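Participant: Any chance you could fold what I've pasted below:
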Amino acid sequence: MEIVEEAAIHVLEAGGVTSAKGFSAGGMHCGIRKRKDDLGWLVSEVPTSAAAVYTTNQFQAAPLQVTRESLQSEKPLQAVCVNSGVANACTGEQGLKDAYEMRRAMAEKVNLAEEQVAVASTGLIGDPLPIEKIKAGFQSIGEENDQTVERFEQAILTTDTCTKHVAVQVEIDGKTVTVGGAAKGSGMIDPNMATMLAFITTDASVEESALQNVLKQGTNRTFNMITVDGDSSTNDMVLVMANGKAETETLTEDHPSWSAFVKAFEKVSEQLAKEIARDGEGATKLVEVHVKGATTDQAARSIGKEIISSNLVKTAIYGSDPNWGRIVCAIGYGDEPIDPEKVTVSLGDVTVVDQGLPIPFDEEKAKQPLQQETVPIYVDLHLGDGTATAWGCDLTYEYVRINAAYRT
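Facilitator: So this is what the prediction gives:
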């Protein structure tokens, strides 16, 4: 394979899921929610290569079953429809029928075979999907103000306080390739996947098995490295579509610019993941934990997740309390190998633990990184070359308020 210099990644200002050529999106209010947009759609002009990863929760919602069936069919995926407000989870046979009806309504609207449409839902578990409202919504699509990516980004939200979107560009085969994405997620975030939806698009031509591989690997390094509250939902997934409109050669792992495409893809995934963690319910800070010196990358990922998942760590960060003991405890929660006498912990540039023992530090200086919008924590295990970064948020009174009355 020819070795080429890796192309630079350019982040687009205000980029999103329709920045890639040939993709359009829209959203509307169809009446599932009281006032907010609650029905969205994303369509490619041409058939795509597609891949998805799903929640590992054993209660998998009806939309996931229908989407999995669409991706396994012989007909290429070309569109996805999404509703918020009702998850269509734990709804039995009727829920599955409703998910099929939702897929059918979208397919008819955009003149596609049913199997060319994916379905996603997010919201309350156990409530029946108001399918008649959704079908009526699809029938009324056509208003110009519905056909904007901003309406799509709004329509997929639940308790989120903001939309989440990003797009980047990279040069491959002399062509400008765009990778863009949109996501929702604020609570019940502890993927493999969790209560989040993410949609990623690219105008590169990508072989489908290679696309599945880059999605799986990228998810392990990004979406699977965030947590808000340790809860995992029934519904959610990351879906990627590649439509080839940039007219590159078909990308596989053997293409000389494959690493550039992977870098662009993971840049989008990481940014969306960080935005989800930053927008955690009631959160005031993004927590970024960097682990190095682990025996393997997987060990580093596991330890990083233990730290950001600890409620004691999260509350200390909310209070800007440099309580390093909680971090050290969290490092030891799991089964990954550590040597307590080799561990180093730093809060920003202030080292608080060295070789497993506390060292004198300026309390006020140590508080400063904990008062930032992004709180950096560094852990060095001094055992190997494994590295990982995990993202989470602080735990606040507001989180309790939001979730104490989520349904009522």
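Participant: use CA for all of it now, contacts and neighbours both
Facilitator: Fine.
Participant: Helix or strand next in line after the strand or helix carrying Val166, which one?
Facilitator: Using DSSP states H and E, Val166 sits in strand 164-172. Under the assignment DSSP H and E, the closest C-terminal helix or strand after strand 164-172 is strand 175-184.
Participant: counting contacts, what elements does that following strand pack onto?
Facilitator: For strand 175-184, the contact count by 3 or more C-alpha pairs under 8 Å, 6 or more residues apart in numbering; DSSP states H and E identifies helix 149-155, strand 164-172, strand 197-202, helix 258-278 as packing neighbours.
Participant: Out of those, which is closest to Phe59?
Facilitator: Using C-alpha to C-alpha as the measure, strand 197-202 is the one of those that comes nearest Phe59, at 16.4 Å.
Participant: Toward the C-terminus, what is the element adjacent to the closest one?
Facilitator: helix 208-221.
Participant: Show me the one of the helices and strands packed on strand 175-184 that comes nearest Ile308.
Facilitator: Closest among the helices and strands packed on strand 175-184, using C-alpha to C-alpha: helix 258-278, at 10.4 Å.
Participant: Alongside the first, I'd like the structure of this one:
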Amino acid sequence: MAVGLGPLPTLHPVKGFELGIASAGIKRPGRKDVVVMRCAEGSRVAGVTTTNAFCAAPVLITRERMAGNVRYLLTNTGNANAGTGADGLANARRTTENLAALVEVTPDQILPFSTGVIGEPLPVDKIVAALPQALADLREDNWAQAAEGIMTTDTLPKGASRQFEFDGVTVTVTGISKGAGMIRPNMATMLGYIATDACVSRDVLQALVADAANKSFNRITIDGDTSTNDCCMLIATGQCGLPEINAAAGEQFHLLKQAVLDVFMEVAQAIVRDGEGATKFVTVQVNGGGKPQECLDVGYAVAHSPLIKTALFASDPNWGRILAAVGYAGVPQLDVSKIDVFLGEVCIASQGGRAASYTEEQGSAVMAREEITIRIELGRGEFSETIWTTDLSHEYVKINAEYRT
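Facilitator: You can find the predicted model right below:
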């Protein structure tokens, strides 16, 4: 059940960026599972990728080619092409070589992406056979269909779009994402594609995608597992007609930065809302840290605790589990007498124990909500961090137990 996630919003076309969708039947006949994206000549592409040492073959190739003259992005679902060794690299290259021949570019102008089951050989012939269909489908207004085409265990497509005006010109930022399990992007089976028709230098674009991903995709977690295939790409086609943004300064840059961050945040949080088996959308806010990393360590300790996540699923205000997670987060010389913990607006623990005003009825009322905030005040400094996560339900276990069947 997707928590607070409804139909896709309006996804505005981005000038110079087209998307085409096809069915290769990788896992099931008739399912949309191949997406080709075409960038206008002169587009700049930047991105962040998984830190998993067992990263998938397409991730390795994308890293090699990303700084070049990228014209196409090729995505398949149903097969991750990870844990496949030299054969996996060769297979990923074959898909880009076949696409290159069809569109008359060089293979190094194509970035491959895969998502799905790890350790299985990539069905190259099926993907190649679907390429003409995807190319024939290329359109600038195909974002919603592409959002479906990159799904795996997702229950709903995910997308967001923003527009702003500068010097009388409308600039568009639109993006889609996929992911519902094996989610702890750490850049960063999560994929994200965001495009804008702004003209942005490569250096500024890379800094922008790194910053936006760090504030969004790098602050979500469903199960604490960093995928082998995580990639988030930001494409600037330069087709809006405005001068190039070549420095992280000025009104146009700041307007673009805010629009990009809004889209990143929306599609990243959509992944959490559609977490496998999720019934709760949980915000873990940690304030008063002496360092940002202290806040993150505490936040992730709470967000990853199976005991806390199962209590959230049961709507059980078992606040002792939260205190325990804060205590083992590894913050040095933590003074528990300075820590306050809140469920929503209710203070549940203060000065090392149960808050004097707290009642079980108050905690139960908060835990019964679909959207819950756990706020932790460390009382050590001025830094704050926020992480978004889910509960852990019977359905999560069922989905992942049956994933390959």
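Participant: follow-up on the earlier one: deepest in the core, which of the helices and strands packed on strand 175-184 of the first structure is it.
Facilitator: strand 197-202 (a mean of 26; mean count of other C-alpha atoms under 10 Å).
Participant: In the second structure, what stretch matches that strand?
Facilitator: Using TM-score structural alignment, strand 197-202 of the first structure lines up with residues 191-196 of the second structure.
Participant: how about the helices and strands packed on strand 175-184 of the first structure in TSV, adding distance to Phe23 of the first structure?
Facilitator: Converted to TSV, these look like this (distance: least, C-alpha to C-alpha, whole Å):
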stretch	distance to Phe23 of the first structure
helix 149-155	10
strand 164-172	13
strand 197-202	8
helix 258-278	16
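Participant: So which of the ones you listed is nearest Val53 of the first structure?
Facilitator: So among these, strand 197-202 is nearest, using C-alpha to C-alpha, at 10.0 Å.
Participant: For the closest one, give me the average deviation versus the second structure.
Facilitator: Once fitted to the second structure, strand 197-202 of the first structure is off its aligned match by 0.7 Å on average (mean C-alpha distance after the TM-score superposition for the first structure).
Participant: got the angle between that strand and strand 164-172?
Facilitator: 20 degrees (axes from the mean of the first three to the mean of the last three C-alpha atoms, to 10 degrees).
Participant: Now do strand 197-202 of the first structure: everything it contacts.
Facilitator: Contact partners of strand 197-202 of the first structure, identified using C-alpha atoms under 8 Å, 6 or more residues apart in numbering, comprise 17-18, 20-21, 23, 120, 156, 177-185, 236-244, 272.
Participant: at 6 Å what do you get?
Facilitator: With contacts defined as C-alpha atoms under 6 Å, 6 or more residues apart in numbering, strand 197-202 of the first structure is touched by 17, 20, 178-184, 236-242.
Participant: And for stretch 80-93 of the second structure?
Facilitator: Here stretch 80-93 of the second structure has contacts from Ala56, Ala57, Pro58, Ser114, Thr115, Gly116, Val117, Ile118, Gly119, Leu122, using C-alpha under 6 Å, 6+ apart.
Participant: got these as CSV, with neighbour count and distance to Ala401 of the second structure columns?
Facilitator: As requested, the contacts of stretch 80-93 of the second structure are exported to CSV (neighbours: other C-alpha atoms under 10 Å; distance: C-alpha to C-alpha, whole Å):
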residue, neighbour count, distance to Ala401 of the second structure
Ala56, 28, 22
Ala57, 27, 25
Pro58, 28, 26
Ser114, 31, 21
Thr115, 28, 18
Gly116, 24, 15
Val117, 20, 13
Ile118, 21, 14
Gly119, 15, 16
Leu122, 26, 22
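Participant: Among those residues, name the ones in strands.
Facilitator: Using DSSP state E, the members of the contacts of stretch 80-93 of the second structure that fall in strands are Ser114, Thr115, Gly116, Val117.
Participant: and the equivalent of Ile134 of the first structure over in the second structure, what is it in contact with?
Facilitator: With TM-score structural alignment as the criterion, Ile134 of the first structure lines up with Ile127 in the second structure. Residues near Ile127 of the second structure by C-alpha under 6 Å, 6+ apart: Ala24.
Participant: doesn't Ile127 of the second structure fall inside a helix?
Facilitator: Yes: secondary structure of Ile127 of the second structure (DSSP: H, G, I helix; E, B strand; the rest coil): part of a helix.
Participant: I'd like to know how far it sits from Phe54 of the second structure.
Facilitator: According to C-alpha to C-alpha, to the nearest Å, Ile127 of the second structure and Phe54 of the second structure sit 23 Å apart.
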